[in-house]
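task: produce atomic coordinates for the following.
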Amino acid sequence: MKTLSVYSLLIMICLAGAQVSVTAQDLENIAKEKAVTISGGASARMMFYSASGIPQRRKPFSYVLTGSPVVSLYGITIPLYFVYSEQERSFRQPFNQFGMSPRYKWVTVHGGYRNINYSPYTLAGHTMLGGGVDLTPGIFRFGFMYGRLNRATAVDTTSGSFDAYQYNRRGYAAKIGVGKGSNFLDLIMIHAKDDSTSVGDVGTKVQRVSPAENVVFGLSGAYTFHNLFVEGDAGLSLYTNNIGSSIAFDSIPEILKNTLGKFININGSTEFYSAYSFAVGYRVKDLSLKVQYKRIDPDFKSMGSYFFNNDLENITISPSFSLLNRKIHIAGSLGLQRDNLQNQKESTSRRVIGSGNVSATITERLGVDLTYTNFTTRQKPGRVFVADTFLITQTTGNIGIMPRYMVAKENITHTVLLSWNYMNLVDLNSATASNNNLNSTNMFLNYQVILPQKNLTLFVNLNSAKLNSATTETGNKGVTLGGNKNMLDNKLTLGLSVSVMQSTTAGKSSLLLNDGLQCTYRVNTHHSFNTNMNYIGSYPGQSQPENPRFSEFRGEVAYMINF
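Okay, here's the model as predicted:
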């Protein structure tokens, strides 16, 4: 194997390990720009590790090279990113991505790995390897993308089975619309299909995952008129779970089947889903009010998105306003939510969601924040009888108070921050209340003093947490001391923190130490060195196999360059 120069290696890493987002300046002024410029940064890090009393959680030594260079060609900026680590040596094909989206006036071209977002229920940020274009001439909006959404995987990484786990999936998405900024209306479509031949022949084995096909039609828009605004998104998804199924779909009208059949193969495994959300609101200087409605069918999915929180319907009202020359700001929301939209579950859950926040500036030095949330869930039996013992009926309340006090002078600044939070879960089901009720209390007090003339910052933190349930009581309390100091004309920064915490579980106590030391030396604006050392020690009162006495040391040395 031939030895590569350092520059050649960096170039290969940039091209093989980069995820790129490219934008361009107006090419009409290209003659005024420099031919080639390079900026950005890179770092080299070495990590050290050792442990006693427990198995090693990582390698004793590792390293990683990272960088984010930005290459500019006649004003066209191309940001790059690379990562090279010794841990990747075990991979035959590391996860390499490269893509760009150069723009000229109202034309944007996409190539490589891209994450495009057309609307929440159609193409919503799914990574696609391919190409596309966005056109925005005047008030018109056009978009098109084509490429690979999933790469074929013949091995289930969780079980090691060589059955088909994920097929090669390709698709395209198109958008046509009108409008600019916050006033627009878009029609969107995405179609994707699995290649059933992309993972080879599984023989007589039953396929654990069937090749699927999906088409989604979407509508997205928003409009603002003076202080009023409306916005909405909708999606209709046709999802064929097995494109090889021989079962016919007979319950759909023939005219609709012939129309939709031009976009997707419809059979007995085809399912129809819908999802939509709509909001209307009003905004003025110190007042806003928004009402939103959302409904997502059970199992709604699109091959252009990774995940949907489905089978829900909710309506929410969210007011916000300020008083007394904006010294007091009040915001809140109140909503109703339910599931089991198609009566397929054994029970239906209904939730009341409420929250409120008050932020008050009492004086120039004193302020306070108050928060309150309440979540109530009630389940009722559906068509199938369900015993009361299995029905959830509970309410969760949360109250938080956070006063703050700050005194800022020329030679010293004092800051005091106190936080108190209480959570209470009450089971309203008489059959299970005695076992499920619980509450927790969390508090911390932080004091920080800054001495600008001495380039010194000191802090102390006191914290306490307690959780009470029907079966056990756990808690912890501790103190953290630390500070940082700048020296040598701010070229050298030293930081130290020492934390001691005592935890208690079911009457058994344990002591935890966490100490850290940081040192940063800036040679100049381009070069700097950084070291971090951290020690963790756990000392239970009674050492047991599930709770052993152990210690860990982690260290890191890094060199960073900005160019």
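
could you use CA atoms for every contact and neighbour count after this?
OK.

against residue 318, how distant is residue 283?
Using Cα to Cα, to the nearest Å, residue 283 is found at 12 Å from residue 318.

residue with max distance from the center of the protein?
Largest separation from the mean C-alpha position in the chain: residue 254, at 43.3 Å (Cα atoms, centre = their mean).

so what sits against both of residue 283 and residue 318?
Among the neighbours of residue 283, those also in contact with residue 318 (Cα atoms under 8 Å, 6 or more residues apart in numbering) are residue 289.

one more to put side by side:
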Amino acid sequence: MSVKAKKIWAFLLVFTVIGTIDRVESRQTIGDTDIEVYTLNGSVNLQGHAYSTSQAFNRRDPLGALTSINLDYSFMGFTSGLDIRYSTEDSQLRQSMNRFSFYGSWRWLTLNAGDVNPNYSVYSLQGTQLRGGEIIVNPGSFLFKATAGRVNRFTSAQNGIRPRDFSYERWVYAVTLGVGNQSRSHFHLSATYGRDDTSSFPDTTGLNVPVTSTLSPAAENVTISPDFQISLFDEVFKLGAQSTLSAFTRDVESSQLTADEAGIPSFLTSLYTPRNSTRLSFAGRAHTELSFNPFQLRVEFRRIQPGFKSMGVRQIRDDLQEITVRPRFRLLNNRITLEGTYSMSEDNLLGNRISTQENENIGVNTMFQLSDNISLNGGYNRFSSVTTSETNNGSRQLSQIFQLFPSLSIYSGSVSHHLSFGAVVQLMESSFPGFNGADTRKSEVISGTLNYSLTLPTGLSFNSSLNISDGDAGTSSFTTYGATAGVGYPFLNGRIQVNINGGASFNQTESMGASDLVVNENLQVNGNLTASYNIASGSSLRLNLRTLNNSITQGAGQGFTEMEGRLEFQQRF
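Got it, this is the predicted structure:
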């Protein structure tokens, strides 16, 4: 065993031993206050898996392991935590799946290190994981926040295998100053700076490896984002907005521009160098909320200019303008809930594209708790899209979805029955311009599910489900039938729990070929066994085995079989 592996196992052993410490001691308080001397809780998970398939390629590694540690600790008011996730399936062909993060907090000061998820502005830096650090200073109504870290690691071909996307190392830095309460009235001003690190690219001199064939030029980006909200009448009324101004340079090797050529004040060039490939754009949204029992209303408007990009947001759709209205009613002590959504959007905001798309979406959801045992949920959604251009009337698409979900629960002593039903009908219509007028196509899909479960006083439980789906698009159709059943039972006063589930699904598709009808049929059969054992207080062992067989009963295709096993140990403390 390597030195590194020994250190990891020793680290895990320490945490497992700590988890056996009597937790009563951690609940002692200081004097007459409710401040606890120290608290310690968390978990350690060790998991191994084996996978096998008859297919020509594996969906995952044949053997693998996953280790995860979560720890939260406090001492005399100081709080700290640790979160680790390490998988042997991590690959240099993509961004890392592993995670290591640490935090420490004392009163109004918080430090985060490792893999952090900063929250600045929805269009500048939000929901993107960085490997670096963050500091948050929040005494009273004042806020200071700073973040620095790596968004992407360099990815390239490995052992002749090409990644989905080549990328440089990408670093992002961010800072925020503000006053107020984030959920109430506040004003924040944020700035971010990001740049691709060209030094992360390896030296391929003399190597006949076309690793740059799909690698985009190194980019650079700076954003400024003001954000404000006004909250009145004890949060009954809110009005707010946030916007992001982004200067994005597509190629840092492109020619530089002077301040006069770029049309900006000269002092800005010392902060950010404008180039031929630099584009200035913005995105923003505004909202207003009205909330008083039993009514809530939120109206939101957003606009994202064409070509808008930000290194702190991995995916964003540009060239979009949308307004959304969301009313909600809660009646009879929340036994009845009515929710609605109406939105309209359009693109081609600058009018420089050959076509314009306009969308309209209407949605209604209802939830009725008719009694303690009976509930009824339903919904309707209508989405329409119209694409027009100067040369023709364009195309039209209409989709309507109807949903109904009743459920019934019956309790008789220690025996419980749960029965639920689901029905979904989807109607679609598309119209495209043709040589002889509009070409209209219609399709419909009808789906239904039925679920039943039973729990007995002995702990024995049964579950079953049936599902059917049928679709017709004129020249093609499909039908799917499926059924599942399972049973579970506890042994040794609940220390061992065993669950067995199995199911089958039959799928048939029909389509018109060049001269005749083409029929394809396949049958899938699956099984799952899960067994868990509570070794001691906070310690458990879990085994999961699953198998899947897909066979082609008619038509083209290739069947396959796959099997997977997982063994997991968990220590909670």
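
can you show me the helices along the stretch 351-500 of the second structure?
Assigned helices in the stretch 351-500 of the second structure: none (criterion: DSSP state H, counting those that start in this stretch).

just give me the match in the second structure for residue 533 of the first structure.
Here residue 533 of the first structure is matched to residue 545 in the second structure, going by TM-score structural alignment.

any idea how far stretch 330-349 of the second structure is from the chain center?
The gap between where stretch 330-349 of the second structure is centred and where its chain is centred comes out at 22 Å by Cα atoms, centre = their mean, to the nearest Å.

neighbouring contacts of that stretch?
293-295, 305-306, 319-329, 355-370.

just the buried subset of the residues you listed, please.
305-306, 319-329, 356-369 (16 or more other Cα atoms under 10 Å).

narrow the residues you listed to those in strands?
In this view, these that belong to strands under DSSP state E are 320-329, 356-369.

so the aligned partner of residue 221 of the second structure in the first structure is in which element?
When the first structure is aligned by TM-score structural alignment, residue 221 of the second structure is paired with residue 214. Per DSSP states H and E, residue 214 of the first structure falls inside strand 213-225.

mean per-residue distance, that strand versus the second structure.
Strand 213-225 of the first structure differs from its equivalent in the second structure by a mean of 1.3 Å after superposition (mean Cα distance after the TM-score superposition for the first structure).

tell me the buried residues in that strand?
Quick answer for strand 213-225 of the first structure (16+ other Cα under 10 Å): 213, 214, 215, 216, 217, 218, 219, 220, 221, 222, 223, 224.

ok, stretch 544-561 of the first structure next?
549-561.

do stretch 105-123 of the second structure as well
Buried, per 16+ other Cα under 10 Å, within stretch 105-123 of the second structure: 105, 110-118, 120-123.

what sits against the nearest residue in space to the match of residue 533 of the first structure that is not next to it in sequence?
Nearest residue to residue 545 of the second structure in three dimensions, chain neighbours excluded: residue 565, at 4.5 Å (Cα to Cα, 6 or more residues apart in numbering). By Cα under 8 Å, 6+ apart, the residues touching residue 565 of the second structure are 49, 50, 51, 543, 544, 545, 546.

where's residue 565 of the second structure, which helix or strand?
strand 560-572.

just residue 110 of the first structure next, same as before
With DSSP H and E as the test, residue 110 of the first structure turns up in strand 107-117.

contacts for stretch 373-383 of the first structure?
Under Cα under 8 Å, 6+ apart, the answer for stretch 373-383 of the first structure is 343, 345-356, 391-399.

average gap between stretch 438-455 of the second structure and the first structure?
Looks like 2.3 Å for stretch 438-455 of the second structure (mean Cα distance after the TM-score superposition for the first structure).

ok, and what's touching that stretch?
415-433, 461-474.

buried ones in that stretch?
Those would be 443-455, for stretch 438-455 of the second structure by 16+ other Cα under 10 Å.

how about residue 537 of the first structure, nearest residue that isn't a chain neighbour?
residue 551 (4.2 Å).

what's the match for the one you found in the second structure?
So, by TM-score structural alignment, residue 551 of the first structure is matched to residue 561.

so what's the residue count around residue 408 of the first structure?
Here the count is done by other Cα atoms under 10 Å, and residue 408 of the first structure has 12 residues near it.

counterpart of it in the second structure?
With TM-score structural alignment as the criterion, residue 408 of the first structure matches residue 411.

contacts only, for that match.
residue 417.

one more: residue 319 of the second structure?
Contacts of residue 319 of the second structure (Cα under 8 Å, 6+ apart): 303, 304, 305, 306, 307, 308, 347, 348, 349.

now, of those residues, which are buried?
Buried among those (16+ other Cα under 10 Å): 303, 304, 305, 306, 308, 347, 348, 349.

the second one matches what in the first structure?
When the structures are aligned by TM-score structural alignment, the residue of the first structure matched to residue 304 of the second structure is residue 296.

and residue 14 of the first structure, what helix or strand is that in?
Short version, using DSSP H and E: residue 14 of the first structure is in helix 6-16.

who are the contact partners of residue 407 of the first structure?
Residue 407 of the first structure neighbours (Cα under 8 Å, 6+ apart): 365, 413, 414, 415.

one more pass at 10 Å, please.
Neighbour list for residue 407 of the first structure: 364, 365, 366, 413, 414, 415, 416, 449 [criterion: Cα atoms under 10 Å, 6 or more residues apart in numbering].

repeat for residue 136 of the first structure
Here residue 136 of the first structure is in contact with 105, 106, 107, 108, 142, 143, 177, 178, 179, 180 (criterion: Cα under 10 Å, 6+ apart).
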